[in-house]
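J.: Got a predicted model here, sequence first, then my questions.
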Amino acid sequence: MRTPSLILPLLLALSAGHTSANDDLSACLARLQPQAKAAGIRADVFAGYTQGLQSDDTVLDALDYQPEFRTPIWDYLAGLVDAQRVQDGQALLEEHAALLRDIEAAYGVDPATVVAVWGVESDYGRTFGSKPLLRSLATLSCAGRRQAFFQGELFALLKLFQAGDLSGKDLTGSWAGAFGHTQFMPSTYARIAVDGDGDGRRDLVGSVPDALASTANYLKRAGWRSGQPWGHEARLPAGFDTGLSGRTARRPLTDWRARGVVRADGGELPADDRAAALLLPAGKQGPAFLVFRNYDAIYSYNAAESYALAIALLADQLRGGKGLQAAWPTDDPGLSRAGRREVQEHLLALGHDIGPVDGMIGKLSREAIRSEQARLGLPVDGRAGQRLLEALRAAAPSPTPPEEATIETQPRETNP
């Protein structure tokens, strides 16, 4: 047991470090105030929203980690394009049918694509993000890389408060400052957001019509072409030159047809000269995609191939499509959110303190998974895949039937 004489200096040191970080933030914000004034932000607004903000170093850790670039694509898509998200999205297509028809008439973007963005970005408004926006953007404006970028986002957010589009210091979002139903950055909000419900405000947090109309406006301005598909899953002939792939390596469809590329569902490619690029996100052994200009519009929302494919493939399934024809090149497929929740339930039953069962495999879940992988003789990588789930199921004790089950005569009450 540590003696008080050893503990006190440690506590003082930790307290001093925390105070120093907050002092640094306050000093930095004071230096930014003249720039904010030059950007059109009143002094009282700047002071009212930034006074007393504390630094959040966790956003600096997140700055160098993005799952779109680090997660195997079969894991990334398994969690974003699962049966539950398709089912929920199809229900919302029906619920908001009239609104989505009006949006398509105004912006030319089909309902399934708009709803797919909504589903991928916030699970249809269920998960806006838990980070206080002001605190995150203030921290990123004063520490780490890309400070100038985040200063611009902080100023844009303050101007939205000043204009009355948003209110409340407790607004939350992603670690990087994206927020609302379809996770706009503040500067994008300022440029692109529209008033979809006619109340005179552009509220992408509290108004579904504003959020969905703004999303369609974004895609239109990014080059969306009405009535055209994002692309097709493709099948390549034997010996195909994969060096021709890449999002920017566009060729006319007639060229791809001449090289023996066909649609994965057996249909022929359109016989026109529309420019298309070939994507091989998992190499030549995985699914292939021919993508058009509308895919680029989706890609501009968040510049990652896996992200754009998630929206495109979810939109296809919202329209009734059957999903991918080709399998990903892995013998350990990714898990849906339901599968990830089952993994977490097993971890809790085994005594691991991982927090809530939410289908989100975070740090605590990964640590517990590594422990169980070592126990079960699996590769220790902290990944929640099909092989881990099957091993946990096999190792779980069988439920013991109730002792009196054989003589029970009254019918059991069941939940609806």
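T.: In hand now; what should we look at? Numbers count the residues shown, from 1 in each chain.

J.: CA atoms for contacts and neighbours, from now on please.
T.: Will do.

J.: and residue 62, how far is that from residue 176?
T.: 8 Å (C-alpha to C-alpha, to the nearest Å).

J.: Neighbour count for those two, which is higher?
T.: Neighbours were counted for residue 62 and for residue 176 using other C-alpha atoms under 10 Å; residue 176 has more, 18 against 11.

J.: what sits against the more buried one?
T.: Listed by C-alpha atoms under 8 Å, 6 or more residues apart in numbering, the contact set of residue 176 reads 59, 63, 136-137, 140.

J.: quick one: which helix or strand includes it?
T.: Assigned by DSSP states H and E, residue 176 falls within no helix or strand.

J.: Hmm, residue 46 and residue 162 touching each other?
T.: No. Using C-alpha atoms under 8 Å as the test, residue 162 is too far from residue 46 to be in contact (9.1 Å).

J.: So between these two, which is more surrounded?
T.: Using other C-alpha under 10 Å, the more surrounded residue of residue 162 and residue 46 is residue 46, with 22 against 17.

J.: Can I take it that that one is in a helix?
T.: Yes. Per DSSP: H, G, I helix; E, B strand; the rest coil, residue 46 lies within a helix segment.

J.: Centre of the chain to stretch 178-186, how far?
T.: Centroid displacement of stretch 178-186 relative to its chain, using C-alpha atoms, centre = their mean, to the nearest Å, is 11 Å.

J.: Tell me the secondary structure of residue 233, please.
T.: Judged by three-state DSSP, the three-state class of residue 233 is strand.

J.: contacting residues for it?
T.: Residue 233 touches 263-265, 287-290, 324-325, counting by C-alpha under 8 Å, 6+ apart.

J.: another one to put next to it:
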Amino acid sequence: MTDKKRFLKAGALAGALLLNSTLPAHSQIDYQSWLENFRQKAAQSGISKKTLDGTLTGLTPNKRVLELDRRQPEFSLTFWKYLNNSISDKRIKRGRELLKKHAGLFKKVHEKYGVQPRFLVAFWGLETNFGDYTGVFPLIQSLTTLAHDERRREFFTKQLITALEVMDRGDIPYDVKASWAGAMGYCQFMPTTYKAYAVDGDGDNKRDMWNSLPDVFYSAANFLSQSGWQPGETWGREVKIPKNLNLDLTGLGTKKQIGDWAKLGILNIDGKALPKADIKASLILPSGYKGPAFLVYENFRTILDWNRSNFYAIAVGHLADRLVWKGPLQSPQRKETPLSRAQTLKIQARLNALGYDVGKPDGIAGSRTRKGIKAFQKKNNIPADGYPNAELLGLLK
């Protein structure tokens, strides 16, 4: 599903409000003034006075939310640290037990949507540890804090107005708790995802993402199915790459048939030939050319629609594999020191100074920063994997 289609699904009301309420990036308008302006626009767009009074009264910004936004684990941890934090023997054991316990429900969901049960349990485990931690932050306070903040104002303004819409319809209570970023329920749906994809799986005319497992899993599978999930296919596989591989071929921007990757010397992680299958794949290096390598398929891209982090998508796929008794990753775990936000800021500032436009430095190594790193590496005859680390920082200095 394209970003354009997904935006249209979010609703015309959210789009209309964005045009009126999104402030210029340089604006330093204070929170209370911004909130009053937002409230007026929300009222003009059709949100009832009852809902606005019940949600936007007495609010103050939550500084903790902003702190957490600046140091998300996908950006602040190394690959192996992130993976080891996400996938433990305890989580695997519990996931297998739940997969068996709710087999009947998962079978029905699989038959309807084509999403394999092991992936649904993997999402459930990674998002909330199987429902143990659904969030303690008041939803509207978090969303107003992030919508007022400049970093991702447009995205969170859309989430905020959508949350008010579904509250106005009575779908969720005003005082609902969520993650710091506004993700809700057992599988942590954002408000726009809830509005577009949540399903009444148990037939009680509610879409309850906290107390009804049928609602949770029918909704999760509905989202994945409509986002392009390929029934019968897996997410990817760990592979070995030859030392002379052209690293320009790495990244999600390149797709090749598995047979074409095999011709370039790519092998399965056990040293055997890749399977013969009519599937296109991309080659990703989540911790640079010295770390593990993965061929990833279309379902990997669909997982990214849930969370735009390669670390996260690999963790979902690998946990799903472990739940059905596949083994751990085989690449050796290298010890790495994660970059601090200040160090990433230095990398971005230095790249900009050298003419590699990576945008305004924000301390988060996103796709634009990695593209700039890759260009710098190529120009200086360094393996161009686009990976930010302490060695790169030293070279830039």
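T.: Sure, I can see it. Everything numeric in this text was worked out from a predicted model, so none of it was measured.

J.: circling back to that earlier point, in ChimeraX, how would I select the buried members of the contacts of residue 233 of structure 1?
T.: Those of the contacts of residue 233 of structure 1 that count as buried under 16 or more other C-alpha atoms under 10 Å are selected in ChimeraX with:
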select :263,264,287,288,289,290,324
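
J.: Among the contacts of residue 233 of structure 1, name the ones in strands.
T.: 263, 288-290 (DSSP state E).

J.: Tell me which residue of structure 1 lines up with residue 64 of structure 2.
T.: Counting by TM-score structural alignment, residue 64 of structure 2 corresponds to residue 58 in structure 1.

J.: again with residue 162 of structure 2
T.: That one, residue 162 of structure 2, aligns with residue 156 by TM-score structural alignment.

J.: For its match, give me its contacts.
T.: Applying C-alpha under 8 Å, 6+ apart, the residues contacting residue 156 of structure 1 are 186-187, 190.

J.: distance of it from residue 337 of structure 1?
T.: With distances taken as C-alpha to C-alpha, residue 156 of structure 1 is found 34 Å from residue 337 of structure 1.

J.: For structure 1, give the helix that spans the most residues.
T.: Looking across structure 1 with DSSP state H, the single longest helix is helix 4-38.

J.: Give me the buried stretch members for it, please.
T.: Buried-residue list, helix 4-38 of structure 1, by 16+ other C-alpha under 10 Å: 21-26, 28-29, 32-33, 36.

J.: Run through the neighbouring helices and strands of it.
T.: Judged by 3 or more C-alpha pairs under 8 Å, 6 or more residues apart in numbering; DSSP states H and E, helix 4-38 of structure 1 is in contact with helix 43-50, helix 133-142.

J.: quick one, which of those helices is packed in tightest?
T.: Of all the helices and strands packed on helix 4-38 of structure 1, helix 133-142 carries the top mean neighbour count, a mean of 26, counting by mean count of other C-alpha atoms under 10 Å.

J.: so how far does the helix or strand just after that one sit from its counterpart in structure 2?
T.: As assigned by DSSP H and E, the chain's next helix or strand after helix 133-142 of structure 1 is helix 147-163. Its matched residues in structure 2 lie on average 1.9 Å from helix 147-163 of structure 1 after superposition (mean C-alpha distance after the TM-score superposition for structure 1).

J.: so helix 147-163 of structure 1 versus helix 4-38, what angle?
T.: 70 degrees (axes from the mean of the first three to the mean of the last three C-alpha atoms, to 10 degrees).

J.: between helix 147-163 of structure 1 and helix 133-142, how big is the angle?
T.: 150 degrees.

J.: Give me the distance from helix 147-163 of structure 1 to the chain's centre.
T.: 22 Å.

J.: which element follows that helix toward the C-terminus?
T.: strand 172-173.

J.: Not counting its own residues, what contacts that next one?
T.: Strand 172-173 of structure 1 has contacts (C-alpha under 8 Å, 6+ apart) with 128-133, 179-180, 183.

J.: Export those residues as JSON lines, with columns for distance to residue 280 of structure 1 and secondary structure.
T.: Formatted as JSON lines, the contacts of strand 172-173 of structure 1 follow (distance: C-alpha to C-alpha, whole Å; DSSP: H, G, I helix; E, B strand; the rest coil):
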{"residue": "128", "distance to residue 280 of structure 1": "31", "secondary structure": "coil"}
{"residue": "129", "distance to residue 280 of structure 1": "31", "secondary structure": "coil"}
{"residue": "130", "distance to residue 280 of structure 1": "34", "secondary structure": "coil"}
{"residue": "131", "distance to residue 280 of structure 1": "35", "secondary structure": "strand"}
{"residue": "132", "distance to residue 280 of structure 1": "38", "secondary structure": "strand"}
{"residue": "133", "distance to residue 280 of structure 1": "36", "secondary structure": "helix"}
{"residue": "179", "distance to residue 280 of structure 1": "31", "secondary structure": "strand"}
{"residue": "180", "distance to residue 280 of structure 1": "32", "secondary structure": "coil"}
{"residue": "183", "distance to residue 280 of structure 1": "27", "secondary structure": "coil"}
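
J.: Taking those, tell me the two that lie furthest apart.
T.: 132 and 183 (13.9 Å; C-alpha to C-alpha).

J.: before we move on, the earlier item: out of the contacts of residue 156 of structure 1, name the ones that lie in strands.
T.: Using DSSP E, none of the contacts of residue 156 of structure 1 sit in strands.

J.: May I see those residues arranged in a markdown table, with neighbour count as well?
T.: As requested, the contacts of residue 156 of structure 1 are arranged in a markdown table below (neighbours: other C-alpha atoms under 10 Å):
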| residue | neighbour count |
| --- | --- |
| 186 | 24 |
| 187 | 19 |
| 190 | 17 |
